[in-house]
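A.B. asks: 3D model of this:
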Amino acid sequence: MPDYDIAIIGLGPAGSTLARLLNKRFKVIALDKKQSFGTEGFQKPCGGLLALDAQKAFIRFNLNLPKFILSDPQIFSVKTVDLESSIIRNYQRPYVNLNRHQFDLWLKTLIPGTVEVHHDTTCKKLEKTAQGYQVTFEENGEIKVITARYLIGADGANSLVRRTFYPDHEIRKYLAIQQWFQEDHATPFYSCIFDSSITPCYAWSISKDKSFIIGGAFEMKEANQKFEQLKHKLTRHQFKFGTLEKTEKCTVLCPSKFSDFICGDQNIFLIGEAAGFISASSLEGFSYSFDSAEILSGILNDNLNDPNKAYQKKTLKLRLKLWTKIIKANILTSPLLRKLIMMSRVSHVSISSGNE
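C.D. replies: The predicted structure follows:
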């Protein structure tokens, strides 16, 4: 018999949500790279904006966000900058500005004590066995091995679960680079930045806790060079870069076709970004992490005969929604179509001072 019913690899928003929602009758082990508290160890580089769909998940979960994970200020619009046409528009966006690392740690505190959580661990190897899956991980310098009936990949863009069992399902990847600077703008703001000569995806800026974050998703080979070009161009549009505080880098997925979304099979399940569940138009992944974890928890809790088939079926609506985000991304990253949309001023909110 396997040691555990369920092994969850990764405790970001997807993994922590699943661990919290699973029925207590299951024997569950969860492995996570992050430490259980503090600012040491692994931290996920992320702008930390909670979109409306993710906020709706908290309504369903009957959860409120604690004050200590919120960042200052809370901003209600996004300045969209088209560097190729020099058009700037402002659009209403009800984001919640938060500290991503504190958010992740808080979500982990909601996991019930019936789940065996291992912090600050590294998953080394995954193998299929006659009765389930064998997981080899390192903890405090010691190699440990466990077995489980169900294997859950909640381990993000570089998912070991996806790479091990679905190596032929490659998905488009970019290198996300973020730099944090001392905030020097008189009025803090968010921005979304497009320039096809710099990135086929997009870039962003976020004001957060007296810091100004500038970031973007770039093709791997020229990422650092393109990032520097981005900053240089932005100085012409009143972007100010104060004292550099830190630089962050990570891989980010950007699905380009419907087959990029992989749900799993043979008692393997992928949730969140590991499944490719991330918006191609905004790189927003919180809402899809919550949604996929919620769907899977219901299936496993109901003890269905073919949980993989049920998960495939019940995530269809979510995957179709993500497919529309691919179409939207293709429109937004087209210089001509983007220019026409922005010139139309549809949904644009004028700034009363006239400073756009």
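
A.B. asks: switch to C-alpha atoms for all contacts and neighbour counts from now on
C.D. replies: Noted.

A.B. asks: Report the buried residues of stretch 316-326.
C.D. replies: Applying a neighbour-count criterion of 16 or more other Cα atoms under 10 Å, one finds 319, 322-323, 325-326 buried in stretch 316-326.

A.B. asks: Isn't residue 308 up against residue 269?
C.D. replies: Yes. Under the criterion of Cα atoms under 8 Å, residue 308 lies in contact with residue 269, with a separation of 7.2 Å.

A.B. asks: Sequence B follows; please return its structure for comparison with A:
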Amino acid sequence: MVVGCGLYFILTAVIDFNIDEILSNRAETVQSSLHQNKITLPFHSPDQTIDIQPSNGQNVEQQFSDTTIYAASEKSMVPARKLVFPDRVNGRTYKVTLVLSHLEADDFVGVAFWFMLGTFILIILALYFLNRKLSATIWNPFYRTLKELKDFKVDQKAVNRLSSSTIDEFDQMNNVLNQMMRKMTNDYANLKEFSENASHEMQTPLAVVKSKLEVLLIDLNLSEEHRKQVQTAYDAASQLSKLGQTLLLLSKIENNQFFEKQPINLNALVAERLDELDELLAHRNIEVVRDLQQSFVVNMNSMLADLLVNNLLGNAIKHNVNNGFIHVTSQSSRLIF
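C.D. replies: Alright, predicted model coming up:
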């Protein structure tokens, strides 16, 4: 845009220079006609382009300037260039004024300006679409890599290599990402194996410890004091066993190993578990108020759904009081205990 404005002003200056040259040539012609007495003085042309009047003692110097002149074709004042210079004829000094309209030149400048502006806009549009096309071509390997990274899962056994690229920088990035993905997959597999093995190996000796403690608890020769100590050890071993199972379960949940999902009707699942707990509820004289008329279906893993309901009912019973009650309500989007 700056270049276009610069060209506009340069073009205007060149046109002014050319008009000044034309005025200078006309001035020589007028002077020649004056000295040959071909012009009756004073003189004023009807089209206002030549005006020769006595200077009346005024100091007249030759100068170019901008002015306006009435154009009959336009029926309005139009811009023009004016040349004023002195000339002495028959011992008398005259002020000669020559005026030349540059309406046509201004029209040309206007056309040139709009042409340059249009060309500039076309160039900008062409550069914009060309840049978008080049950007799409250049960045296509990057977006392809991004899509493959979104589809990557750390628990998948075979890691697909990221596509190679003809662009060195993207190719190097893909190589580094391939190494990182392989390491993440290997680390995850090792951690998963360690967690499963540790849980399994821990459960075996705990089972042995609990079985031995159970034998001691049923020993009639065991004193009451020793029986309490053995019961405490048995409870601690049971708690440790449950802790190991819980940690293993949490590890599987965090690693999204329960990926199989299906629609689960929690109303039916809660009603089924309540029926299984009838004896325990009757033993503690806990009343259950069921309001399970509205179906509540969620899309989740069946094992986790069963674990969720068992934990909720277990806590409701464990933290309740004798002769208490449990109120279960189902809505379209939630289950309230």
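
A.B. asks: Please work out the TM-score for the two chains.
C.D. replies: The pair, once superposed, lands on a TM-score of 0.17 when counted by TM-score structural alignment, normalised by the length of the second structure; 94 aligned residues with a Cα RMSD of 6.5 Å.

A.B. asks: re earlier: which of residue 308 and residue 269 of the first structure has more neighbours?
C.D. replies: Using other Cα atoms under 10 Å as the criterion, residue 308 of the first structure and residue 269 rank with residue 269 on top: 25 against 20.

A.B. asks: out of everything not next to it in sequence, what's closest to the more buried one?
C.D. replies: residue 152 (4.9 Å; Cα to Cα, 6 or more residues apart in numbering).

A.B. asks: re earlier: inside helices: which ones of the buried residues of stretch 316-326 of the first structure?
C.D. replies: Secondary structure defined by DSSP state H assigns 319, 322-323, 325-326 of those to helices.

A.B. asks: The helix or strand where residue 329 of the second structure lies: which residues count as buried?
C.D. replies: The secondary structure element spanning residue 329 of the second structure is strand 325-330 (assigned by DSSP states H and E). For strand 325-330 of the second structure, the neighbour count (16+ other Cα under 10 Å) marks 325-326, 328-330 as buried.

A.B. asks: for it, packing partners?
C.D. replies: strand 287-291, strand 335-336 (3 or more Cα pairs under 8 Å, 6 or more residues apart in numbering; DSSP states H and E).

A.B. asks: can you give me how far that strand is from the chain middle?
C.D. replies: Relative to its parent chain, strand 325-330 of the second structure has a centroid offset of 47 Å by Cα atoms, centre = their mean, to the nearest Å.

A.B. asks: coming back round to it: wait, which of the helices and strands packed on strand 325-330 of the second structure is closest to residue 21 of the second structure?
C.D. replies: In this view, those are compared for proximity to residue 21 of the second structure by Cα to Cα, and strand 335-336 is the closest at 96.5 Å.

A.B. asks: ok, residue 331 of the first structure touching residue 338?
C.D. replies: Yes. Counting by Cα under 8 Å, residue 331 of the first structure does reach residue 338; the two are 6.6 Å apart.

A.B. asks: Looking at the two, which is more packed in?
C.D. replies: The neighbour comparison of residue 331 of the first structure against residue 338 (other Cα under 10 Å) goes to residue 338, with 18 against 15.

A.B. asks: top strand in the second structure by residue count?
C.D. replies: When the second structure is parsed with DSSP state E, its longest strand is strand 76-89.

A.B. asks: Off-centre distance for that strand?
C.D. replies: Going by Cα atoms, centre = their mean, the spacing between the C-alpha centre of strand 76-89 of the second structure and its chain's C-alpha centre is 63 Å.
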